[in-house]
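1. Sharing a sequence plus its predicted fold:
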Amino acid sequence: MAGLQAGAPTPQSITVHGRSRVLEVGFSDGATFRIPFELMRIYSPSAEVQGHGPGQETLQTGKREVELVALEPVGNYAVQPRFSDGHDTGIYSWDPLYQLGSQQAELWAAYEQKLAEAGVDRDAPMAEKGGHACGSH
């Protein structure tokens, strides 16, 4: 989920809706998505969430009430959100942002499946993760 593909839709408008906890993004192809902050947070492209390779992902829980406290541009290709739980290392280029919006149903289903497989509740507090200190988090 990295990079900006040639010819891919680019955002024409980005609006943070704090009360409803969604990021509304209008793209150049006419598509408009309302992406819940929780979805953005649990699928953050950061190493803290995604790990450093396949199978190293950290299942995110307890993010239902997370808020977006800041959204900074990164050049002309991405935005970097800061969430109310302190997470601020995920940079969302336009392609993954479009994917979050266009594939919400599939992403929610995959998340619910991972929760079920792990035997944890969506609202459970995050488990402490120890023994990892790569400096990228």
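-> Yep, that arrived.
2. use CA for all of it now, contacts and neighbours both
-> OK.
3. Kindly list the longest helix within this protein.
-> helix 104-118 (DSSP state H).
4. now the strands: where do they sit in this protein?
-> When secondary structure is read from DSSP state E, the chain shows strands at 11-17, 22-27, 32-36, 68-74, 78-83, 92-93.
5. For the ones you listed, state which one has the densest average packing.
-> Using mean count of other C-alpha atoms under 10 Å, the stretch among these with the largest mean neighbour count is strand 92-93, at a mean of 24.
6. Please name every helix or strand in contact with it.
-> When contacts are defined as 3 or more C-alpha pairs under 8 Å, 6 or more residues apart in numbering; DSSP states H and E, strand 92-93 packs onto strand 78-83.
7. Just want the most central residue of this structure.
-> Met40 (2.5 Å; C-alpha atoms, centre = their mean).
8. So the residue lying closest to it once chain neighbours are set aside versus Trp94, what's the distance?
-> Excluding the flanking residues, the one nearest Met40 by C-alpha to C-alpha, 6 or more residues apart in numbering is Leu100, at 7.3 Å. Here Leu100 is placed at a distance of 10 Å from Trp94 (C-alpha to C-alpha, to the nearest Å).
9. Kindly report the same for Val120.
-> When Val120 is compared with Trp94 (using C-alpha to C-alpha), they lie 31 Å apart.
10. and here's the other structure:
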Amino acid sequence: MSAPTPQPTALTLHQASRVLEVGFDDGAVFRIPFELMRVYSPSAEVQGHGPGQETLQTGKRDVGISQIELVGHYAVQPSFTDGHDTGLFTWGLLYKLGSEQAELWSRYEQRLAEAGVTRDTPMPAKTGGACASH
């Protein structure tokens, strides 16, 4: 049986440095960059509907969060300044983003290099029909 997910005790949006500071009841405190949250958003727009369908996010270095809403007792839903607002960030995901930041950044930079783009490459224009409605 796995240990229960640590619960947040504090959430602070730092707009100037573009980080979400999250304190957890196990004593951990993480400063998660908005860019990292945006490129690892759990939404279908970013993750796709199955393995291998992920959309590499670029041009998100300066993304901000205009608002963040609590969803029940298990997640927050940020509204990013690029219009993305469909990702639900559970406490477990925020803990993972915070505790595995170095590895996640490394994986992201590797994916960028493999695609021949940089963090600052603009996202390609969307084409219609990428996501069927359910």
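-> Done, it's in. Quick caveat: nothing in here was measured; it's all calculated off a predicted structure.
11. Rebuild the strands of structure 1 as a markdown table, extending it with distance to Gln5 of structure 1.
-> Putting those into a markdown table (distance: least, C-alpha to C-alpha, whole Å) gives the following:
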| stretch | distance to Gln5 of structure 1 |
| --- | --- |
| strand 11-17 | 13 |
| strand 22-27 | 14 |
| strand 32-36 | 19 |
| strand 68-74 | 16 |
| strand 78-83 | 12 |
| strand 92-93 | 10 |
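12. so which of the ones you listed comes closest to His132 of structure 1?
-> Judged by C-alpha to C-alpha, the one of these that comes nearest to His132 of structure 1 is strand 78-83, at 22.1 Å.
13. which residues touch that closest one?
-> The contact list for strand 78-83 of structure 1 (C-alpha atoms under 8 Å, 6 or more residues apart in numbering) reads 41, 66-74, 88-94.
14. State the span of structure 2 onto which that strand is aligned.
-> Strand 78-83 of structure 1 corresponds to residues 75-80 in structure 2, going by TM-score structural alignment.
15. what's the mean deviation for the matching stretch versus structure 1?
-> With mean C-alpha distance after the TM-score superposition for structure 1, stretch 75-80 of structure 2 departs from structure 1 by a mean of 0.2 Å once superposed.
16. gap between that stretch and the chain center?
-> Relative to its chain's centre, stretch 75-80 of structure 2 lies at 9 Å (C-alpha atoms, centre = their mean, to the nearest Å).
17. who's in contact with Glu57 of structure 1?
-> Contacts for Glu57 of structure 1 (C-alpha under 8 Å, 6+ apart) come out as Val49, Gln50, Gly51.
18. got a list of what the counterpart of the second one in structure 2 touches?
-> When you say that, I think you mean Gln50 of structure 1. Aligned by TM-score structural alignment, Gln50 of structure 1 pairs with Gln47 of structure 2. For Gln47 of structure 2, the contact set (C-alpha under 8 Å, 6+ apart) comprises Tyr40, Ser41, Gln53, Glu54, Thr55.
19. give me the stretch of structure 1 that stretch 108-124 of structure 2 matches.
-> Going by TM-score structural alignment: stretch 108-124 of structure 2 matches residues 111-127.
20. So which residues make contact with that stretch?
-> Stretch 111-127 of structure 1 has contacts (C-alpha under 8 Å, 6+ apart) with Leu59, Gln60, Thr61, Gly62, Lys63, Arg64.
21. try 6 Å
-> Thr61, Gly62 (C-alpha atoms under 6 Å, 6 or more residues apart in numbering).
22. Likewise for stretch 41-49 of structure 1?
-> Residues outside stretch 41-49 of structure 1 that contact it (C-alpha under 6 Å, 6+ apart): Glu57, Thr58, Gln60, Thr89, Gly90, His137.
23. same thing but 8 Å
-> 1, 50, 57-61, 63, 66, 83, 89-92, 136-137.
24. which one of these sits closest to Gln12 of structure 1?
-> Using C-alpha to C-alpha, the contacts of stretch 41-49 of structure 1 come closest to Gln12 of structure 1 at Tyr92, 15.2 Å.
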